[in-house]
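Trainee: can't give you the sequence, but here's the structure:
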């Protein structure tokens, strides 16, 4: 089976992490985020993946080459962003499968533990043009919802509403019949959610919903990115791509965690990173060559490459860009983002997004 992996977005919600690195390549539980998706795709029977690239397209092939995680890889770039549907249509030029064969579509910012082979089996059994993974959420009013009939056939794609008719939402993994991809307009900006799927439904084509409530997370925000990395380390979602066994923390080669430090909650400590004695790091991502000094506390945060946290400083839900420096005594909270290279001097002042 072949797949198309959508990785063209700029990841603006994750800045400053994505200024120099595309979102799907951000280190997540010790490896690029996509390594986890490639491993899951391989385990589901995918033999070849076409990357649909746009933003910093050259970095994907540099990272993975023509084969990774046991899967053959190809790359197709967009000259301009074409939306989800346009990206799928553009990348389909590199597919080799026949018109009636299934093509798996994966989004480059989704962590999911759902049963992909079961989704493919439903697609083939029902003779569908498209089969969508739908997940159930507690509060569907935050999302557009996707109702299905008694046979599992999708009946509509509905926008956000305070009175949703179902708790099923689009989870971003699709199985297309190869010929159905060719119904998408070529070289145009197209949204599968707003145009392709509603059009197929209204024309009487078969669009099925595979409903499953396994682990699912959109890692497009800083908070979700941290949570996803920690969940992988803790083993809440299994991944054969993770460079170590699940546990309270993942310490990569070359990292130094002093015996007197507390590091847990699924924290990853990157290569060359240092956590000094007396420091506490909980549920965070420390990228390569970052530094946490004695007495500092880092919680639910990301320290980018070379970022430094001074003695006694407190970070809670904070993103530090590459080589950013937080001096002793600072207290940073509430989603604050520090851009690359910025240095905050020693202080006792509290900084937050609402300050």
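Mentor: Good, I have the coordinates. Please read these numbers as outputs of a predicted model, since none were measured by experiment. Numbers count the residues shown, from 1 in each chain.

Trainee: make it CA atoms for all contacts and neighbour counts henceforth
Mentor: OK.

Trainee: let me know the secondary structure of residue 208.
Mentor: Secondary structure, DSSP: H, G, I helix; E, B strand; the rest coil: residue 208 is strand.

Trainee: mind checking how far it is from residue 40?
Mentor: Per CA to CA, to the nearest Å, residue 208 is found 22 Å from residue 40.

Trainee: between the two, which one's more packed in?
Mentor: Ranked by neighbour count (other CA atoms under 10 Å), residue 208 and residue 40 place residue 208 first, with 28 against 23.

Trainee: give the contact list for that one.
Mentor: Shown in contact with residue 208 (CA atoms under 8 Å, 6 or more residues apart in numbering): 123, 126, 128, 130, 131, 132, 148, 152, 153, 154.

Trainee: for residue 12, see how far away the residue nearest the centre of the chain is.
Mentor: Closest to where the C-alpha atoms of the chain average out (CA atoms, centre = their mean) is residue 109, at 2.6 Å. From residue 109 across to residue 12, the span is 12 Å (CA to CA).

Trainee: show me what the strand or helix carrying residue 123 is packed up against.
Mentor: Element membership for residue 123, per DSSP states H and E: helix 116-126. Helix 116-126 is packed against strand 130-136, strand 168-177, strand 207-211, with contacts defined by 3 or more CA pairs under 8 Å, 6 or more residues apart in numbering; DSSP states H and E.

Trainee: how about residue 229, what does it touch?
Mentor: Applying CA under 8 Å, 6+ apart, we find residue 229 in contact with 28, 29, 266, 267, 268, 285.

Trainee: then this one, side by side with the first:
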């Protein structure tokens, strides 16, 4: 059985819900961030998770489940039950469950039939509307955000055919390409289609072996993709993330005035 360290479900209905994987150890970041979990690393004077949560609030999310583990008490003390008008709940990993195990555990706290998931150490302009539009096709099982990066040395590439995820390829140092941004929109029904172990990776243990039985919409991300997992990118995030938020606000204002 999976660990049962979860809070109670929210009483009211929600329109948009997200799970954020915020339990990472942040090993590669320890030289510059050692007293808090990676999701609370300071970016432009504020915890990194603040930037993510504010983006979700701006996009109409009303409920977020934080999947926490390492130093989870600090995350819970920082955010409590609400943030920016959103209800916050927690799924605590007693032992590391991998990305898939953490999502499956946290999904117990989701009330709706579909839910987003994001990594708690990346920042980009989440294409929430486009991912939801992709799931209007009832033949589509899930949507995955993909982004174009200049150097695929840190990330494995994805193959996309006619807007669908067609496969995964090895890392290609120095080469540009499309990569998995780590953000998904799931149908809850997927959780009942396969028997999976308590600990598993969403990409290598779920997507890759079952891709032939899945229809996964690949939704492109607009603009930069920032992963704060290494010191160099963490330093870059200090200036760039506030800039990206400002750009998103301008775009939203322009769209609302059309």
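Mentor: The structure has been received and is ready for your questions. From a predicted model like this one, the values you see are computed outputs, not experimental measurements.

Trainee: what's the TM-score for these two chains?
Mentor: Once superposed, chain against chain, the TM-score is 0.83 (TM-score structural alignment, normalised by the length of the second structure); 234 aligned residues with a CA RMSD of 2.4 Å.

Trainee: hmm, back to that, residues touching the helix holding residue 123 of the first structure, excluding its own?
Mentor: So helix 116-126 of the first structure is contacted by 44, 45, 102, 129, 130, 131, 132, 133, 175, 208, 210 (CA under 8 Å, 6+ apart).

Trainee: nearest to residue 140 of the first structure, of those residues?
Mentor: Distance to residue 140 of the first structure across the contacts of helix 116-126 of the first structure (CA to CA) is lowest for residue 133, with 15.3 Å.

Trainee: what's the counterpart of the closest one in the second structure?
Mentor: Matched by TM-score structural alignment, residue 133 of the first structure corresponds to residue 145 in the second structure.

Trainee: same deal with residue 58 of the first structure?
Mentor: Structural alignment (TM-score structural alignment) places residue 58 of the first structure against residue 73 in the second structure.

Trainee: and the helix or strand harbouring its match, how far from the first structure on average?
Mentor: For residue 73 of the second structure, the enclosing helix or strand under DSSP H and E is helix 72-79. Following the fit onto the first structure, the mean deviation recorded for helix 72-79 of the second structure is 0.8 Å by mean CA distance after the TM-score superposition for the first structure.

Trainee: quick revisit: out of the contacts of residue 208 of the first structure, which comes closest to residue 299 of the first structure?
Mentor: residue 132 (36.0 Å).

Trainee: wait, that closest one sits on residue 168?
Mentor: No: using CA atoms under 8 Å, residue 132 of the first structure is not in contact with residue 168, being 11.1 Å away.

Trainee: and the equivalent of residue 167 of the first structure over in the second structure, what does it touch?
Mentor: For residue 167 of the first structure, the aligned residue in the second structure is residue 177 (criterion: TM-score structural alignment). Residues near residue 177 of the second structure by CA under 8 Å, 6+ apart: 148, 149, 150, 151, 152, 157.

Trainee: now residue 177 of the second structure: how far from residue 148 of the second structure?
Mentor: 5 Å.

Trainee: residue 201 of the second structure now?
Mentor: Residue 201 of the second structure sits 22 Å away from residue 148 of the second structure, taking CA to CA as the criterion.

Trainee: redo the helices and strands packed on helix 116-126 of the first structure as JSON lines? Include distance to residue 36 of the first structure.
Mentor: Output for those, formatted as JSON lines (distance: least, CA to CA, whole Å):
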{"stretch": "strand 130-136", "distance to residue 36 of the first structure": "18"}
{"stretch": "strand 168-177", "distance to residue 36 of the first structure": "15"}
{"stretch": "strand 207-211", "distance to residue 36 of the first structure": "22"}
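
Trainee: quick revisit: residues near the match of residue 58 of the first structure, how many?
Mentor: Neighbours of residue 73 of the second structure (other CA under 10 Å): 12.

Trainee: ok, now how distant is it from residue 144 of the second structure?
Mentor: Distance, residue 73 of the second structure to residue 144 of the second structure, by CA to CA: 30 Å.
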